[in-house]
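Q: Sharing a model prediction with you, sequence too.
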Amino acid sequence: MYGYPYGFYFDPTYILLIIGLVISLIASTRMKSTFSKYRRVRSDSGLTGAQTAERILAAAGIYDVKIVPVQGSLTDHYDPRTKTVSLSQDVYGQTSVASVCVAAHECGHAIQHAVNYAPLNIRSAIVPVANLGSSLSWPIFLAGLIFSMRSLLMLGIVLFSLAVLFQLVTLPVEFNASSRALRLLESTGILSTEENLGARRVLTAAALTYVAALASSILQLLRLIILAGGRDRD
């Protein structure tokens, strides 16, 4: 809201923020509920997340990637700098369909790295500038609003655009990793045909969180552009 002599003016661009929050909340809720459902379903193979990762990496001819446990829930990730697949406590030693799916997905990233998958390389290259843009965009933009400096407004928008670009590049990386995971789970026989439906649901729900994050960021970027345009008219 903006202060005026006789009260306050509601900023209509808050609607964009609300829409973004709702989209992210829906995607996050669906992901958590889907993971929770299939975390209670034991895979027929009886393999843990760590064993699944070992088998998939071996099937792909990759033997220089470490598989380690990490604290937290849904904190699983692959670090190309250290060639490490980190699996959360809900995945590493668990034998559920959800655990197997998540482990396979992270191995999908390791395989991307091994085959020099271009979108993954691009994402890794822009991480520093994306982090910079994410941390500095709003302070600089707000300073531009306060001091009515168009140059700071534009710089804030450009910096935030870098964060949006990172999320845009992330989409093909994540979808491709999930696609690789599904193929590998089927070809290695880790999951049965019946279990593949659950695997697809888990990985689809996870992928939609990235779509939601991108949509939310685009709405925030649109809000910045609208606010900057409004200040120009003032």
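A: Cool, got the structure.
Q: drop to CA atoms for contacts and neighbour counts, all remaining ones
A: Noted.
Q: can you give me the strands in this structure?
A: For the chain, strands defined by DSSP state E occupy the ranges 2-4, 7-9, 66-70, 77-79, 84-88.
Q: and these, which is most packed in?
A: Across the strands of the chain, averaging neighbours per residue (mean count of other C-alpha atoms under 10 Å) puts strand 84-88 on top, at a mean of 23.
Q: thinking again about what came up before, save the strands of the chain as TSV, and put in distance to Tyr38 too.
A: Shown next, in TSV, are the strands of the chain (distance: least, C-alpha to C-alpha, whole Å):
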stretch	distance to Tyr38
strand 2-4	47
strand 7-9	47
strand 66-70	20
strand 77-79	19
strand 84-88	16
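Q: Look up how far Gly189 lies from the residue most central in space within the chain.
A: The residue lying closest to the centre of the chain (C-alpha atoms, centre = their mean) is Tyr210, at 4.4 Å. Here the criterion is C-alpha to C-alpha, to the nearest Å. By it, Tyr210 lies 28 Å from Gly189.
Q: Over to Lys32?
A: Noted for Lys32: a distance of 26 Å to Gly189, by C-alpha to C-alpha.
Q: Which residue of those two possesses the greater neighbour count?
A: Lys32 (14 against 11; other C-alpha atoms under 10 Å).
Q: ok, for Ile23, nearest residue in space, not its chain neighbours?
A: Among residues not flanking Ile23 along the chain, Ala212 sits closest, at 5.8 Å (C-alpha to C-alpha, 6 or more residues apart in numbering).
Q: neighbours around that neighbour, how many?
A: As a burial measure, Ala212 scores 20 neighbours (other C-alpha under 10 Å).
Q: what separates it from Ser24, distance-wise?
A: 5 Å.
Q: Verify the contact between Pro80 and Gln112 for me.
A: No - in this structure, Pro80 is not within contact of Gln112 by C-alpha atoms under 8 Å, at 9.7 Å.
Q: which of the two has more neighbours?
A: Between Pro80 and Gln112, Gln112 has the larger neighbour count (other C-alpha under 10 Å), namely 20 against 17.
Q: show me what contacts that one?
A: Leu120, Ala177 (C-alpha atoms under 8 Å, 6 or more residues apart in numbering).
Q: ok, now which ones touch the closest residue to Thr75 other than its chain neighbours?
A: In space, and not counting its chain neighbours, Thr75 is closest to Ser88: 5.6 Å by C-alpha to C-alpha, 6+ apart. For Ser88, the contacting residues are Pro69, Val70, Gln71, Gly72, Ser73, Leu74, Thr75, Asp76, by C-alpha under 8 Å, 6+ apart.
Q: Please compare the first structure with the one that follows:
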Amino acid sequence: MYPSYGYGYGFGMDPMMILILLAFGLSLWASFRVKGTFNRFAQVRAGSGMTGYDAARRMLDLNGLYDVPIEPVPGTLSDHYDPIKRVVRLSEPVYYESSISAISVACHEVGHAIQHKEAYPMLVARHRMFPFVNFASSASPFLMLAGVLFGSMNLVWVGILFFSAAVAFQLVTLPVEFNATNRAKRLMVSEGFIDLREKPGVDRVLNAAALTYVAAALISLLQLLRFVMIFGNNRNND
């Protein structure tokens, strides 16, 4: 028989769960912050007069990526670089507007296109991990649940192993995002997309976005540790 999975602290919640809830709180705060910061600096016109499209096109061309197109997409903060089709997609408020937020986000996405061209190691690792992680993250909860229901710790640990792949993906994402941001910041200043007085606004927009990735990685890591502690403790009690 398997004992109940918990620590029995009297209040019905273990310390690791409290940390996870705090991380979720950080994630929610980061989400509100990135939206608020983007909206705030979307109202600040860039001195260069460049739109997000202008900045992205210029940055791509400076790096020899003349064949990478830029497409507008609906929504807000839906910006991304598609490595399969090799296209930069910018949300309409970024594509068409001339603001600190628009230029910052556009150049960040181009940073990923440059990483792709240069085969930036962490981006390559993330691309190679994605097919398995996409499957593993979906299968993991079912494997762990099946393991508990059928009393099979082997299934549980396979589920945890699959979940750890998703955590690794989140952790690999961090240097990819930070590197793209750093590339964007350097080029924006050196090429005159923004001036030094505007750089603090750029820092706020991009740092707020980076915090969302940090929060997501922290949540995943804490969840993994909690699974390991719960089921590891259960194995020790057998």
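A: Alright, I've got the coordinates. Remember, predicted model here, so these are calculated numbers, not experimental data.
Q: State the span of structure 1 onto which stretch 173-193 of structure 2 is aligned.
A: Mapped onto structure 1 using TM-score structural alignment, stretch 173-193 of structure 2 spans residues 170-190.
Q: what comes up buried for that stretch?
A: 170-171, 173-182, 184-185, 190 (16 or more other C-alpha atoms under 10 Å).
Q: all helices for structure 1, in order.
A: Assigned by DSSP state H, the helices in structure 1 fall at 14-39, 49-59, 97-114, 118-147, 150-187, 193-233.
Q: whereabouts in structure 2 does the second one align?
A: The one in question is helix 49-59 of structure 1. Mapped onto structure 2 using TM-score structural alignment, helix 49-59 of structure 1 covers residues 52-62.
Q: mean per-residue distance, that stretch to structure 1?
A: In the superposition against structure 1, stretch 52-62 of structure 2 averages 0.9 Å from its aligned positions (mean C-alpha distance after the TM-score superposition for structure 1).
Q: distance between that stretch and the chain's centre?
A: Centroid separation for stretch 52-62 of structure 2 versus its chain: 23 Å, with C-alpha atoms, centre = their mean, to the nearest Å.
Q: buried set for that stretch?
A: Gly52, Tyr53, Asp54, Ala55, Ala56, Arg57, Arg58, Met59, Leu60.
Q: Setting aside sequence neighbours, what's the nearest residue to the counterpart of Phe227 of structure 2 in structure 1?
A: Matched to structure 1 by TM-score structural alignment, Phe227 of structure 2 sits across from Leu224. Leaving aside its chain neighbours, Leu224 of structure 1 sits nearest to Ile157 (6.5 Å; criterion: C-alpha to C-alpha, 6+ apart).
Q: From Leu222 of structure 1, how far out is the one you found?
A: 9 Å.
Q: Tell me if I'm right that Tyr96 of structure 2 and Thr51 touch.
A: Yes - applying C-alpha under 8 Å, one finds Tyr96 of structure 2 in contact with Thr51, separated by 5.8 Å.
Q: The two - which one has more neighbours?
A: Thr51 (24 against 16).
Q: how close does the closest residue to that one other than its chain neighbours sit to Asn233 of structure 2?
A: In space, and not counting its chain neighbours, Thr51 of structure 2 is closest to Ser98: 4.0 Å by C-alpha to C-alpha, 6+ apart. Distance, Ser98 of structure 2 to Asn233 of structure 2, by C-alpha to C-alpha: 56 Å.
Q: Those two: which is more packed in?
A: Set side by side, Ser98 of structure 2 and Asn233 show more neighbours around Ser98, with 24 against 14, by other C-alpha under 10 Å.
Q: That one is in contact with Ala56, isn't it?
A: No - counting by C-alpha under 8 Å, Ser98 of structure 2 stays clear of Ala56, with 11.9 Å between them.
Q: What residue in structure 1 is paired with Phe132 of structure 2?
A: Phe132 of structure 2 maps onto Val129 in structure 1, by TM-score structural alignment.
Q: Contacts only, for its match.
A: When contacts are counted by C-alpha under 8 Å, 6+ apart, Val129 of structure 1 touches Leu162, Ala163.
Q: circling back: ranking the helices of structure 1 by mean neighbour count, which comes first?
A: Comparing the helices of structure 1 by mean neighbour count (mean count of other C-alpha under 10 Å), helix 97-114 comes out on top with a mean of 27.
Q: so that helix aligns onto which residues of structure 2?
A: Under TM-score structural alignment, the match for helix 97-114 of structure 1 is residues 100-117.
Q: That stretch vs structure 1, average distance?
A: So stretch 100-117 of structure 2 averages 0.5 Å relative to structure 1 (mean C-alpha distance after the TM-score superposition for structure 1).
Q: Neighbours of Ser99 of structure 2, how many?
A: 24.
Q: Quick check: nearest residue in space to it, chain neighbours excluded?
A: Nearest residue to Ser99 of structure 2, sequence neighbours excluded (C-alpha to C-alpha, 6+ apart): Arg45, at 4.2 Å.
Q: Could I get the contacting residues of that neighbour?
A: Ser98, Ser99, Ile100.
Q: what's the distance between it and His116 of structure 2?
A: Counting by C-alpha to C-alpha, the gap from Arg45 of structure 2 to His116 of structure 2 is 30 Å.
Q: what's the answer for Met59 of structure 2, then?
A: 14 Å.
Q: and if you look at Tyr66 of structure 2?
A: Using C-alpha to C-alpha, Tyr66 of structure 2 is found at 14 Å from His116 of structure 2.
Q: same thing with Arg58 of structure 2?
A: 17 Å.
Q: same question, Leu196 of structure 2
A: As for Leu196 of structure 2, its distance to His116 of structure 2 is 28 Å (criterion: C-alpha to C-alpha).
Q: With Ser48 of structure 2 instead?
A: 28 Å.
Q: Leu208 of structure 1 maps to what in structure 2?
A: Counting by TM-score structural alignment, Leu208 of structure 1 corresponds to Leu211 in structure 2.
Q: unless I'm mixing things up, its match is touching Ala30, no?
A: Yes - under the criterion of C-alpha under 8 Å, Leu211 of structure 2 lies in contact with Ala30, with a separation of 6.1 Å.
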